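# below: sequence and its predicted model.
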Amino acid sequence: MKLIIDRGNRNINSSQKNRYGNLTIDRSVKNSSPVISLLDIKNTISSNSTNIKPFNQDNNIVKEKTKNIKIKSLVNTNASMKILKGQKISLNQKSPNISKLMVALEWEIKNTSNKKLELDTSIFMVDKNNTTQEEDFIFYSNLKSAQGGIVLKSDHNSNLKDGYDEVVQLDLTKIPLNIEKLAFTVTIYEAEDRGETFENISNAYFRLIDTYTKKEILNYKFDDQLSEETAIVVAEIYRYKGEWKINCIGSGFKGGLKALCYNYGIETD
């Protein structure tokens, strides 16, 4: 599979026709800045300007969007396990409901730019050769895996998604047998052009929630020791001896989405 990076028009009314099956990253000019466009309308985490929270009093941190604290409080975090980079945990032992899981991501953005920093979440479904096929790349223009095991921006109808910056619905019983692991990644949109890096991010958390019981299973702070990176592999959920385990990766890259694609065997131009 090859991702083609060029310059075109990201405008959703563009005459250029994109089709899934020929995955294209379109580096186009809109408002005098190159951007990434993948097939359909780009639904980035901070796309709704009405959700931007005002600066706080110290003018140092700004929330990218207003999360619903009341909804988030519905999740029981009392027994949530705090895990560290490199730590590996059995999910089957921690939760019997591996068909009703939800990954919840949240972060704060430092006020370091006049432009609004945007983050995108992607999931690479990786086979035994440590590569990802085109149809197994889940991102903002391909929200759902073919078998329904992964659905970006969904929450098993638990009504919890508005409590977080991003959510990913998981049903591990629907992950194809040829898939060995699921890599959860976050990238900064237009990072190089805007001069933004993960140094501009703070209090970033990866949380795993059982949506059936509304209990948080574990949490991982993934922004520690990041500075010049523009992309990060946050965590990997993988098969091991008949069960599912999680490994907190926390590995950063400087090349944004292109670097992540290269890491998982997706050829780019």
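Structure received.

# make it CA atoms for all contacts and neighbour counts henceforth
Noted.

# find the nearest non-adjacent residue to residue 228, please.
Residue nearest to residue 228 in three dimensions, not counting chain neighbours: residue 197, with 5.3 Å by CA to CA, 6 or more residues apart in numbering.

# what separation do you get for the one you found and residue 180?
Applying CA to CA, to the nearest Å, the value for residue 197 to residue 180 is 30 Å.

# what of residue 61?
38 Å.

# how about residue 88?
According to CA to CA, residue 88 and residue 180 sit 15 Å apart.

# more crowded one of the two?
Between residue 88 and residue 180, counting by other CA atoms under 10 Å, residue 180 is the more crowded of the two (20 against 16).

# verify the stated contact: the more buried one with residue 126.
Yes. Between residue 180 and residue 126 there is a contact under CA atoms under 8 Å: 5.8 Å.

# what does stretch 115-128 contact?
Applying CA atoms under 8 Å, 6 or more residues apart in numbering, the contact partners of stretch 115-128 are 44-46, 64, 109, 132-133, 136-140, 166, 178-189, 194, 196, 264.

# ranges for the helices of this structure?
Using DSSP state H, the helices of the chain run over 69-72, 91-94, 191-194, 256-263.

# now the longest one: buried residues?
Of the residues in helix 256-263, 256, 257, 258, 259, 260, 261 count as buried by neighbour count, 16 or more other CA atoms under 10 Å.

# got it, and the second one?
By neighbour count, with 16+ other CA under 10 Å as the criterion, the buried positions of helix 91-94 are residue 91.

# try it against this one:
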Amino acid sequence: MTQGGNAPLTASRVTVEVTAPKRLDVSALLLGANGKVRSDADLVFFNAPQGPGVSHRPATGALPDAITVDTWAVPADVARVVITASLDAPAGTFAGTEPTATVRDAATGDVLVTFTPHRLGRETALVVVEVYRRGTEWKLRAVGQGYADGLAGVAGDFGVTIDRPAPRTPPAPPVPATPPRVTLDKGRVSLVKGGSVSLVKDGRPLLTSVRMALGWEPARRGRNIDLDASCIAFDARRERLETVWFMKLNVFNGAIQHTGDNLTGAGSGDDEAIDVHLDGLPPEVCGLVFVVNSFSGQKFTEIANAYCRLIDSRTGNELVRFDLTNAEPHTGVVMCKLVRQYAGEWVMTALGEYVDAKTARGMVQPSAALL
């Protein structure tokens, strides 16, 4: 199967094996029509191996971790069963070791389909495939959606309260913690590099239209400072779909629109902005990366008070701010990304990664690597 593809299930009871060169923990989540678990008991994994119609098989000898789904026994209010894989090693990533899902007829052992996701990077967990209802039939979809915060991140997106699965091996030495993901429940958020914020409040999507605004101070002497804000849209395979920049002001029938080029940074408030109507984006858009380039050639160490902020387009309220402090001597910066989670919500992550590029064209490859 290819990523995003689906196929009918030709067996009523199937086993999904997930293998990789690294040791994996395979889990399943039973989701209702709202895309959430009914309770924490709907997470099936090595510490809770039995659920209604779903069971976990631990790796033994030549047999890998696996999930078995008996579609006849799955409760009627469960719309789909999501199969995930997370790395057993605390500091490991899937970079260069993409796992393969093998779906077998549980009765005969015959292989029905296989699926290997496209290139992965910093992900530590993955929604591999899902078994879902379509009317009275059951089908299989190849997903390949990655997460950087392990099983806890996957489970949290689907409504499970979990900190981290208990390790089956002695704990490794502590590794530097990444900033936690927060929501907008308490209002405006100031992000630090690597920090993430989920665009939900009280468990529901807060907004559908946002503005990503950029500001900086004009040069006090010498050449004018011309910064350019751009937005690069990617699909699930990290392939570029479109770029919105000063040479192309809108894409996807206006779902992403640039407000226009500012050549100097003069004027109060924001200097450039990009409006994004999240509901208007085609389903193949999985990630948006916002980048800034110094078209005039000054390095960011020469630019004062550069920032980006996320604004609710409907109310004008500032939701998230990320200031470019501790700038580096480069002409391009990958500011932040908006990633559509498999559960449907959008999550913004501050990146602040500097590269040498003066236009958006030079930012595509480094942006893809950071998704």
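Sure thing, it's come through. What you see is a predicted model; the values in this text were computed from it and never measured.

# give me the TM-score for this pair.
For this chain pair, the superposition-based TM-score is 0.59 by TM-score structural alignment, normalised by the length of structure 1; 174 aligned residues with a CA RMSD of 2.4 Å.

# quick revisit: can you add distance to residue 84 of structure 1 and give the buried residues of helix 256-263 of structure 1 back as TSV?
Output for the buried residues of helix 256-263 of structure 1, formatted as TSV (distance: CA to CA, whole Å):
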residue	distance to residue 84 of structure 1
256	24
257	24
258	27
259	24
260	22
261	25
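
# closest to residue 81 of structure 1 among these?
Ranked by distance to residue 81 of structure 1 (CA to CA), the buried residues of helix 256-263 of structure 1 are led by residue 260 at 27.8 Å.

# now which residue in structure 2 aligns to that closest one?
Under the alignment by TM-score structural alignment, residue 260 of structure 1 pairs with residue 363 in structure 2.

# and if you look at residue 237 of structure 1?
When structure 2 is aligned by TM-score structural alignment, residue 237 of structure 1 is paired with residue 338.

# show me the contacts for that match.
Taking CA under 8 Å, 6+ apart as the criterion, residue 338 of structure 2 is in contact with 287, 288, 289, 346, 347, 348, 349.

# can I get those residues in a markdown table including neighbour count and distance to residue 276 of structure 2?
Shown next, in a markdown table, are the contacts of residue 338 of structure 2 (neighbours: other CA atoms under 10 Å; distance: CA to CA, whole Å):
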| residue | neighbour count | distance to residue 276 of structure 2 |
| --- | --- | --- |
| 287 | 25 | 12 |
| 288 | 25 | 10 |
| 289 | 25 | 12 |
| 346 | 23 | 12 |
| 347 | 19 | 14 |
| 348 | 24 | 13 |
| 349 | 23 | 16 |
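
# picking that back up, what is the burial count for the residue nearest to residue 228 of structure 1?
Per other CA under 10 Å, the neighbour tally for residue 197 of structure 1 reads 21.

# can you check residue 148 of structure 1 too?
Residues within reach of residue 148 of structure 1, counting by other CA under 10 Å, total 15.

# correct me, but it touches residue 174?
Yes. Using CA under 8 Å, residue 148 of structure 1 is in contact with residue 174, at 6.5 Å.

# hey, what's in contact with both of those two?
Common contact partners of residue 148 of structure 1 and residue 174 (CA under 8 Å, 6+ apart): none.

# just to revisit the earlier point, how close does the closest residue to the match of residue 237 of structure 1 other than its chain neighbours sit to residue 214 of structure 2?
With CA to CA, 6+ apart as the criterion, residue 338 of structure 2 has its nearest non-adjacent residue at 4.5 Å, and that residue is residue 348. Going from residue 348 of structure 2 to residue 214 of structure 2 by CA to CA gives 15 Å.

# how about residue 157 of structure 2?
Taking CA to CA, one finds residue 157 of structure 2 at 29 Å from residue 214 of structure 2.

# count the neighbours of the residue mapped onto residue 209 of structure 1 from structure 2 for me.
In structure 2, residue 209 of structure 1 lines up with residue 311, judged by TM-score structural alignment. Per other CA under 10 Å, the neighbour tally for residue 311 of structure 2 reads 21.

# wait, residue 311 of structure 2 sits on residue 276?
No. Assessed by CA under 8 Å, residue 311 of structure 2 is found out of contact with residue 276, at 10.3 Å.
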